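**Q** Below is the sequence, then the predicted model.
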Amino acid sequence: MASAEKIKLTSYSTKGGCGCKIGPADLSQVIRSLPAAVPNPNLLVGIDTSDDAGVYKLNDELALVQTVDFFTPIVDDPYAFGQIAAANAISDIYAMGGTPLTALNIVAFPIKTLDKQVLADILRGAGDKLKEAGITLVGGHSIDDNEPKFGLAVTGLIHPDQVRTNAGSKPGDKLILTKPIGVGILTTSIKKDKLNEAEVDRVTAVMAALNKTPAQLMSAYEVHACTDVTGFGLLGHGSEMAKGSQVGLRLFSSEVPILPRVRELAEEGFVPGGTKNNFAHLQGSVTFPETMDQIDQWILCDAVTSGGLLISVAGDQAEKLLGELREAGVEAALIGEAVSEHPGHITVI
């Protein structure tokens, strides 16, 4: 199938380059106002620890893992946007340790003002990524909207005793991150035409990469907690892990992999609002070194789309898992550790 005529798809997004979620502070305020959910003993993972997906026990051997995610365009190529959106949605299932099974497309599209081929390319990109993940598309829903948005609802399966939440990290664990950060700053820069073609291809490849391989490899290890790094940034999702697990985290800032030109572009002002919101929300939950400037602090809070897994693995197994990940082509790095001191707090060193 031929691609649609080249357009600047990101110009149809009024929210800027990162496709960010509602900020953590605003979202927490809304959730606190909701009535308590009806207790259900089969609900193994709900909204209590801000985890990546819900888990519902069907029987002693089987549980459902369910998630949904969608956003506005963050790259201009429709096919790539579809791939990124699919990889991002599927990632929640991988983070929980589950096997993704089926998906539903979620489509909002200005059908009267954008070429229908653009939508076809978005869906084709998502479809190819679903095939790569071994997921069956079972349907979807679409609406006519002034601003294009796309994503998926994904359902997976897992054994009830093998669920990996973001709330089980233990002192002595090491933290492994499986993708570089800086995506929000770079996608904001795409909207302002600040990246060349090779740089766009690089960040696109990072976002479109499935977390399938890291999820499969970590299954053989003593992983106590896992989450995927997305809209709340590395420190935001790390903070959820620290608070949910009641451990402290020490983050080795010099070891965190960062995409090329991120600092340069941040210095030029291309820091998305979602990143700044993340930073503001973490006040009191993170201690930065006195020598670390505002730019580097923002980068660690950068709002990510389709980021890597943050894996909390038993300390004596971390190097072996890291080696396997790198041998498989995963851009993994050991970036920190869990400690018994300052539970619920992150110290950046």
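**A** Here it is on my side, so go on. Source: prediction; values computed, not measured.
**Q** contacts and neighbour counts: CA atoms only from here.
**A** Noted.
**Q** With His159 as the reference, measure out to the residue nearest to the spatial centre of the chain.
**A** Nearest residue to the geometric centre of the chain (CA atoms, centre = their mean): Thr230, 2.7 Å. According to CA to CA, to the nearest Å, Thr230 and His159 sit 25 Å apart.
**Q** how near is the residue of the chain positioned farthest from its centre to Asp144?
**A** For the chain, the residue at maximal distance from the C-alpha centroid (CA atoms, centre = their mean) is Lys112, at 31.7 Å. Lys112 sits at a distance of 8 Å from Asp144 (criterion: CA to CA).
**Q** and what of Leu300?
**A** 36 Å.
**Q** Shouldn't Pro289 be within a helix?
**A** No: under DSSP: H, G, I helix; E, B strand; the rest coil, Pro289 falls outside any helix and is assigned coil.
**Q** For burial, what's the neighbour tally of it?
**A** Counted with other CA atoms under 10 Å, residues neighbouring Pro289 total 11.
**Q** What ranges does the stretch 201-349 of the chain have for its helices?
**A** 212-218, 233-245, 262-267, 273-281, 294-300, 318-327 (DSSP state H, counting those that start in this stretch).
**Q** Show me what the fourth one packs onto, helices and strands only.
**A** Right, the one you point to is helix 273-281. helix 24-32, helix 233-245, helix 294-300 (3 or more CA pairs under 8 Å, 6 or more residues apart in numbering; DSSP states H and E).
**Q** Contact partners for Ser219?
**A** Shown in contact with Ser219 (CA atoms under 8 Å, 6 or more residues apart in numbering): Gly97.
**Q** ok, so what distance separates it from Tyr94?
**A** Distance, Ser219 to Tyr94, by CA to CA: 10 Å.
**Q** before we go on, here's another structure to hold up against the first:
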Amino acid sequence: MDSIKLTQFSHGGGCGCKIAPGVLSDLLARMPPGLLPADLLVGTATADDAAVYRLNDRQAVVATTDFFTPIVDDPYDFGRIAATNALSDVYAMGGTPIMALAIVGMPLDKLPAEVIGRILEGGAAVCREAGIPVAGGHSIDVLEPIYGLVGIGVVDPARVRTNAGAREDDVLILSKPLGVGILSAGLKKGLLSEAAYAEMIRWTTMLNRAGAALAECEAVHAMTDVTGFGLAGHLLEMCRGSGLQAMVDFDALPLIAEARDLVKGGVATGASTRNWTSYGTSIQLDGALGEWQQKLVTDPQTSGGLLIACEASAATQVLETIQRTQGSAGKVIGRMVRGDSVVRFA
């Protein structure tokens, strides 16, 4: 089992295997209009993290699904990362997970049952940490290993936080450092140190528990999690949803140290290039910023942090909540201002 490297089976690992945002937009545009019941509080209109359906005045269901191919070789770690990433969408809506369903696709002729079992064990371990059961699921025999979850949660309809509620003069806070996609590319090339791998596992298996607590704060106006489209892409969705512009201080961005070194040396995922091709015309980089900075802000984050827009007066409270609920030191990275829906990095 130790000789099997899961990443050899995947053409793109983690959230880096997502369909490019531009292509996805074209595909979704071909879908015929669906039903829009009044109790569907969040659907597909603003490319949000999960669907939200109101049951009554005090309860709404949060539903999401997320799965991908291996980002690491260790099967247990792969399961943990995939499960953490899937549950993040529930937290990003301000919800609390209540159960999960497993999504399993495995090349049964290539992977021993012990390896597949370890993937499932990793996912179940994260669900136990979140206090929820894996209550079922579905499995198929496929060419590449795929694992993830359907995440089901609950939220008070009045506490739902979307990616479209940011207000002018809100500050932007990021709860985890960037660079996971770059580290995964370094891992595939055999360039990643043991310490950086440990950092990668630390951040990608940290549940974004803060989301449920932050939804209790009225000064928090919008939330999303940073995943496959990179910081620039998910912040752009926030800008478009709110009709505002984002100004980001690049030097304030929290970065995983070795990711900075790797990207400066030319290591990056193909997904960062696809991301830039899809939305680069809506991203403005200060003249002092170059190619490696572009790669970093478009870097696909697997199980990335929460991106939060809140009143400036509440920034300290938000940072303290992140630290208290998940042991992560968030950072203020910018603010929302009046203007065209673009993201400016300076």
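**A** Received, thanks. Keep in mind it's a predicted model, so treat the numbers as computed, not measured.
**Q** where does the TM-score land?
**A** Once superposed, the chains reach a TM-score of 0.96 (TM-score structural alignment, normalised by the length of the second structure), with 345 aligned residues with a CA RMSD of 1.5 Å.
**Q** if we can go back for a sec, aligned counterpart of the residue nearest to the centre of the first structure in the second structure, please.
**A** Applying TM-score structural alignment, one finds that Thr230 of the first structure aligns to Thr227 in the second structure.
**Q** Now its match: closest residue in space, sequence neighbours ignored.
**A** Leaving aside its chain neighbours, Thr227 of the second structure sits nearest to Gln301 (4.3 Å; criterion: CA to CA, 6 or more residues apart in numbering).
**Q** Per the alignment, name the residue of the first structure opposite that neighbour.
**A** Using TM-score structural alignment, the equivalent of Gln301 of the second structure in the first structure is Val304.
**Q** What's the match for Lys112 of the first structure in the second structure?
**A** With TM-score structural alignment as the criterion, Lys112 of the first structure lines up with Asp109 in the second structure.
**Q** oh sorry, the question was meant for Ala95 of the first structure
**A** Matched to the second structure by TM-score structural alignment, Ala95 of the first structure sits across from Ala92.
**Q** before we move on, what about Val65 of the first structure?
**A** So Val65 of the first structure corresponds to Val62, using TM-score structural alignment.
**Q** I'd like the next helix or strand past the host helix or strand of that match.
**A** If you go by DSSP states H and E, Val62 of the second structure is part of strand 60-68. Note on strand 60-68 of the second structure: by DSSP H and E, the next helix or strand toward the C-terminus is helix 75-92.
**Q** distance between that next one and the chain's centre?
**A** Remark: helix 75-92 of the second structure is offset 9 Å from the chain centroid, using CA atoms, centre = their mean, to the nearest Å.
**Q** Stretch 234-250 of the first structure too?
**A** Stretch 234-250 of the first structure sits 15 Å away from the centroid of its parent chain (CA atoms, centre = their mean).
**Q** and the helices of the stretch 201-349 of the first structure as TSV, adding distance to Ile122 of the first structure and mean neighbour count?
**A** Below are the helices of the stretch 201-349 of the first structure laid out as TSV (distance: least, CA to CA, whole Å; neighbours: other CA atoms under 10 Å):
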stretch	distance to Ile122 of the first structure	mean neighbour count
helix 212-218	21	19
helix 233-245	25	25
helix 262-267	27	18
helix 273-281	24	22
helix 294-300	29	19
helix 318-327	30	16
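**Q** would you list these in JSON lines and tack on distance to Lys174 of the first structure?
**A** Converted to JSON lines, those look like this (distance: least, CA to CA, whole Å):
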{"stretch": "helix 212-218", "distance to Lys174 of the first structure": "13"}
{"stretch": "helix 233-245", "distance to Lys174 of the first structure": "13"}
{"stretch": "helix 262-267", "distance to Lys174 of the first structure": "26"}
{"stretch": "helix 273-281", "distance to Lys174 of the first structure": "24"}
{"stretch": "helix 294-300", "distance to Lys174 of the first structure": "18"}
{"stretch": "helix 318-327", "distance to Lys174 of the first structure": "6"}
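**Q** Ala89 of the first structure is nearest to which of those helices?
**A** Within those, the stretch nearest Ala89 of the first structure is helix 212-218; the backing value is 12.2 Å (CA to CA).
**Q** Would you mind getting the average deviation of that closest one from the second structure?
**A** Its aligned residues in the second structure lie a mean 3.6 Å from helix 212-218 of the first structure after superposition (mean CA distance after the TM-score superposition for the first structure).
**Q** want to try TSV for the helices and strands packed on helix 273-281 of the first structure, with distance to Ala209 of the first structure as columns?
**A** Conversion of those to TSV gives the following (distance: least, CA to CA, whole Å):
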stretch	distance to Ala209 of the first structure
helix 24-32	25
helix 233-245	18
helix 294-300	21
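**Q** quick one, which of those is nearest to Leu309 of the first structure?
**A** Closest to Leu309 of the first structure of those is helix 233-245 (CA to CA; 9.9 Å).
**Q** can you give me the offset of that closest one from its chain's centre?
**A** With CA atoms, centre = their mean as the basis, the mean position of helix 233-245 of the first structure lies at 13 Å from the chain mean.
**Q** Also stretch 244-262 of the second structure?
**A** With CA atoms, centre = their mean, you get 16 Å for stretch 244-262 of the second structure.
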